[in-house]
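# next comes the sequence, and after it the predicted model I'd like to discuss.
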Amino acid sequence: MAGVVHHGAVTQRRGLQSVRDMVLSLAVVFAFVGVILAITLRQTPDPIKVIDASSVRAAVTSNSPYRAVAVLPSELPGELSGWRITSARASAPGDSPFAWHIGYFTSTGTYAGVDQSNASAAVLRRDEQVSGATAGTTRVGSVRWQRIEKVDGTRRWLLRTQSGVTTLIVGTGPWGQLEQLARALKPVTQPSGS
């Protein structure tokens, strides 16, 4: 080809521009990826909503026609440390039967709860949707509890009725965890200074 002159300097400069453009493009892409990672890897708040059960404690100590037993956070023994109250409710004054509930998110990521009522065991089982088969009994201290387990094994209950009061412990964890909760139950009293 006659008349075509190759200038090596222009070709070399054009090559450097291509490398520079590629580096700038990669920098923009990495900056974009960095922003996306910073947004998605930000620490998210704890999804477990912890509640204060002091109003339920007050309602139970003031209104319960029976001697209630429960475990509140300030009273959790060492093996239950890290458990957090996520649900609590009590019947209104004068309700018959009188019932209350406290639910916990355990340190192992399972659910456990205590329900107590002066309703019959059959009524409490219905109200709390206990649907399982009897799985024998267990003794916690000197107290015998009936074991009930959902057919698919995802939920367990310990049930006992004494002096017309039914106590139900429910959980998604192992039997041992429910037995620890049963062992920790203490009479509910008005906190000091109330």
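Looks like it came in fine.
# C-alpha from now on. contacts and neighbour counts both.
Noted.
# all helices of the chain, in order?
Assigned by DSSP state H, the helices in the chain fall at 8-40, 54-63, 121-127, 175-184.
# touching, I51 and I102? I think so.
No: at 10.2 Å, I51 does not count as touching I102 under the criterion of Cα atoms under 8 Å.
# those two: which is more packed in?
Neighbour comparison, I51 and I102: the larger count goes to I102, with 22 against 13 (by other Cα atoms under 10 Å).
# spit out the contact partners of that one.
With contact set as Cα atoms under 8 Å, 6 or more residues apart in numbering, I102 has these partners: 53, 70, 85-89, 113-115.
# just give the number of residues close to the residue lying closest to it once chain neighbours are set aside.
With sequence-adjacent residues excluded and distances taken as Cα to Cα, 6 or more residues apart in numbering, I102 is closest to A88, at 4.3 Å. Residues near A88, counting by other Cα under 10 Å, number 20.
# contact partners for A88?
Counting by Cα under 8 Å, 6+ apart, the residues that A88 touches are 51, 53, 56, 100-103.
# ok, second structure coming up, stack it against the first:
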Amino acid sequence: MRGRQTVRDMVLSLAVIGILVGAIYIFIPHDESADAAKNAVKTVDYRVELITARRAAPYAVAAPEGLPKTWRATSVSYKASEDGKGGAWHLGLLDPEQQYAAVEQSDAVPRKFIQEVTLGAAKAEGKQAVGSKKWDRYKGDKYNALVREEPGVTTVVTGTAPYGRLADLAAALVAKKS
């Protein structure tokens, strides 16, 4: 019988395969809701890294206090510089609208550091009022940013979130040294 298969046999085979694929799709759970997308990004606890950074950094390390629970930390790191005199603090978060925002701090050369963490954003017109302080605005193709340069440390709040959300994060920052 070999070589005598017909188009009818091929169509029947494809139908059986299609039924099997359909059954697998129906019975294997898959969740495409907004909650699934929200839960796809892992939340991290940054308390230990924050304590470590505050002990190691030569500047007061800033972290948010009092943000609503709808803000979720997703990444955290502190990298000491090779000479041991400073380093870079990073805390990445998702805002309530699932937009990315990050706190970046360093005692490195401000211009280079700002370009690096904002992915090449350029200084924009105007300032952003955050509490009693004025922050410089930066606008980029990927990230917007609010930047505050102080003696010994540059703080950047950057991400895909709009300036208003970045300002909310900046307003919640409390800088401490252990």
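Yep, that arrived. Quick caveat: nothing in here was measured; it's all calculated off a predicted structure.
# of the contacts of I102 of structure 1, which is the nearest to G34 of structure 1?
G34 of structure 1 lies nearest to T86 out of those, by Cα to Cα, at 36.5 Å.
# that closest one maps to what in structure 2?
Taking TM-score structural alignment, the alignment pairs T86 of structure 1 with T74 from structure 2.
# kindly report the same for V114 of structure 1.
Using TM-score structural alignment, V114 of structure 1 pairs with V103 in structure 2.
# G87 of structure 2 matches what in structure 1?
Under TM-score structural alignment, G87 of structure 2 pairs with F98 in structure 1.
# so who does its match touch?
64-65, 90-92, 117-119.
# out of the residues you listed, list just those in strands.
90, 117 (DSSP state E).
# in CSV: the contacts of F98 of structure 1, plus neighbour count and distance to S163 of structure 1.
Output for these, formatted as CSV (neighbours: other Cα atoms under 10 Å; distance: Cα to Cα, whole Å):
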residue, neighbour count, distance to S163 of structure 1
S64, 23, 14
P65, 18, 12
A90, 22, 20
S91, 18, 20
A92, 14, 22
S117, 26, 11
N118, 23, 9
A119, 19, 11
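# which two in the contacts of F98 of structure 1 are spaced the farthest apart?
A92 and A119 (14.7 Å).
# still on that earlier bit, so what sits against both of I51 and I102 of structure 1?
85-88.
# out of these, who has the most neighbours?
Among the shared contacts of I51 and I102 of structure 1, the one with the most neighbours (other Cα under 10 Å) is I85, at 23 neighbours.
# just give the nearest non-adjacent residue to that residue, would you?
The shortest distance from I85 of structure 1 to any non-neighbouring residue, by Cα to Cα, 6+ apart, is to Y104 (4.4 Å).
# my guess is that neighbour contacts S81. True?
No: contact between Y104 of structure 1 and S81 fails when scored by Cα under 8 Å: they sit 11.2 Å apart.
# looking at these two, which one has more neighbours?
Per other Cα under 10 Å, whichever of Y104 of structure 1 and S81 has more neighbours is Y104, with 24 against 13.
# sounds good, over and out.
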